[in-house]
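Need coordinates for the following:
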Amino acid sequence: MNLASLDPSLLCALGAVIAYLIGSLSFAVIVSRLFGLADPRTYGSGNPGATNVLRSGNKGAAILTLLFDALKGYVPVAVAYQLGLSELVVTVVGLGAFIGHLWPVFFRFEGGKGVATAAGVLLGFAPALGGLVLLVWVVVAAVFRYSSLAALVAAVSAPAIQVWGWGQGPMTAGVILMSALLIWRHAANIRKLLNGQESKLGQKAAPPKA
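Next up, the predicted model:
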């Protein structure tokens, strides 16, 4: 059966649902449970993501969370490409995985901010695109030591890098939407940065309240 020959609307819907379910696997919570750590939604920023898991003091758990959150964005996009699906369908698949991370159906719709998953999606769209955006994140994080600031600068730069390197198309719209959602999810971090209250990378969080 040639999936590319199916109705584009059906492919978009099917791809979005499957990717959303994959994106709904909150690895910050899953990995924390496997390591016997507190639920990351109960301490630090309350965000189920790698940066907050790092605040538990367990670097291994944070690295695994980062890896699997990125893979759940990358794998659905890579599979869609391998199946020969159109740019529109590939874009919708990437958005489905990203939105699944933000609002995971398996975890009461309490998701993360989407940085690692967005990076995985971008790497799936084009390795060079993802690599350049990751480079922006790394440079800002290394200089300023704020994960949230690095994510915000990377989110702002991603659409510009996409247009500069790959022109305009469905994927550009997808990158813009992901960047907008990522910035919106960082609203509290923006306020903390402006007030000088944001935690730096690796800073341990207070233990969760009993």
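
can we go C-alpha only for contacts and neighbour counts from here?
Fine.

Next, count neighbours for L10.
11 (other C-alpha atoms under 10 Å).

Please provide the structure for the following sequence as well, for comparison with the first:
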Amino acid sequence: MIDLFMICGAYLLGGMSTGYYLVRLWQKDDVRNYGSGATGATNAGRVLGKKGFFLTVMGDALKGAFPPALSMLLNLSLTTLILCLIAVVAGHIWPLQLGLRGGKGVAPALGGILVIDPILALTAVVIFLFVLVLTRQFTLSGLVVILGAPVLSFIMERPIEQSAGLAVLAILILFAHRKNIQEMGKKTLQRRR
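Next up, the predicted model:
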């Protein structure tokens, strides 16, 4: 019963979108009226600048870290930890109180992965920074890491529940980024012409 409570609580916590509330507090506006229409760090940064970006990343990462950390403290199974991470990211992407229009899930996913598997998370951050230096594209770098996380987990011989859960997480985040992916594809095609 506590497992189900934790998973549902993780989803509801995921819906507490840091960028949305920061813009509401400081600008008396809805961050979803700007840029991509998302509540995440990139869009919050468009409205609030670097400080808003940083605070949103930190808030969303902490939000992603909390359910798995609490599950560990309660000595729940690895499956429950992974389901809590998936739930908090799903809540971030589709928050009930915001009409299912939230962020894209990268920061809470990274926060949760950092708690569940710090070595994997740090390896992913190194890959992210490497791709960022090469491409100078924040979104592309994040997507490479999200796609690579289940592969890294498998290569590092982590439990199958973790690798499978990270694969589900990757699918959710890719779905949330589908418009970004289409835009990147269009830009690539335009450069080749």
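
Which residue ranges of structure 1 form helices?
8-23, 27-34, 50-54, 59-82, 87-102, 115-125, 127-144, 147-166, 170-185, 187-194 (DSSP state H).

Just send those back as TSV, with distance to R41 of structure 1 too.
Shown next, in TSV, are the helices of structure 1 (distance: least, C-alpha to C-alpha, whole Å):
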stretch	distance to R41 of structure 1
helix 8-23	17
helix 27-34	8
helix 50-54	9
helix 59-82	14
helix 87-102	13
helix 115-125	16
helix 127-144	23
helix 147-166	17
helix 170-185	15
helix 187-194	15
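
G44 of structure 1 is nearest to which of the ones you listed?
In terms of C-alpha to C-alpha, the element of those nearest to G44 of structure 1 is helix 50-54, at 6.3 Å.

And N75 of structure 2? What does it align with in structure 1?
Counting by TM-score structural alignment, N75 of structure 2 lines up with G84 in structure 1.

Could you list which residues are in contact with the alignment partner in structure 2 of L11 of structure 1?
In structure 2, L11 of structure 1 lines up with I2, judged by TM-score structural alignment. Applying C-alpha atoms under 8 Å, 6 or more residues apart in numbering, we find I2 of structure 2 in contact with no residue.

any idea how far I2 of structure 2 lies from L70 of structure 2?
11 Å (C-alpha to C-alpha, to the nearest Å).

and what of F54 of structure 2?
24 Å.

who has more neighbours, those two?
The neighbour comparison of F54 of structure 2 against L70 (other C-alpha under 10 Å) goes to F54, with 17 against 14.

who touches the counterpart of the more buried one in structure 1 in this structure?
Alignment note (TM-score structural alignment): F54 of structure 2 maps to I63 of structure 1. Residues in contact with I63 of structure 1, defined by C-alpha under 8 Å, 6+ apart, are A50.

ok, the closest residue to A78 of structure 1 other than its chain neighbours - how many residues close by?
Distances taken as C-alpha to C-alpha, 6 or more residues apart in numbering put G124 closest to A78 of structure 1, at 5.4 Å, once the chain neighbours are dropped. The number of residues packed near G124 of structure 1 is 26, by other C-alpha under 10 Å.

Now do the same for G124 of structure 1: its match in structure 2.
In structure 2, the residue matched to G124 of structure 1 (TM-score structural alignment) is V115.

How much space separates that match from V125 of structure 2?
14 Å.

So for P104 of structure 1, what's the nearest residue that isn't a sequence neighbour?
S24 is the one closest to P104 of structure 1 (C-alpha to C-alpha, 6+ apart), at 3.9 Å.

for that neighbour, what are its contacts?
A97, G100, H101, L102, W103, P104, V105, F106, F107, G111.

of those, buried ones?
A97, G100, H101, L102, W103, P104, V105, G111 (16 or more other C-alpha atoms under 10 Å).

Redo those residues as a markdown table? Include distance to M171 of structure 1.
Below are the buried ones among the contacts of S24 of structure 1 laid out as a markdown table (distance: C-alpha to C-alpha, whole Å):
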| residue | distance to M171 of structure 1 |
| --- | --- |
| A97 | 14 |
| G100 | 18 |
| H101 | 19 |
| L102 | 19 |
| W103 | 22 |
| P104 | 23 |
| V105 | 25 |
| G111 | 24 |
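
out of those, who's nearest L182 of structure 1?
For the buried ones among the contacts of S24 of structure 1, the nearest to L182 of structure 1 is L102 (9.1 Å; C-alpha to C-alpha).
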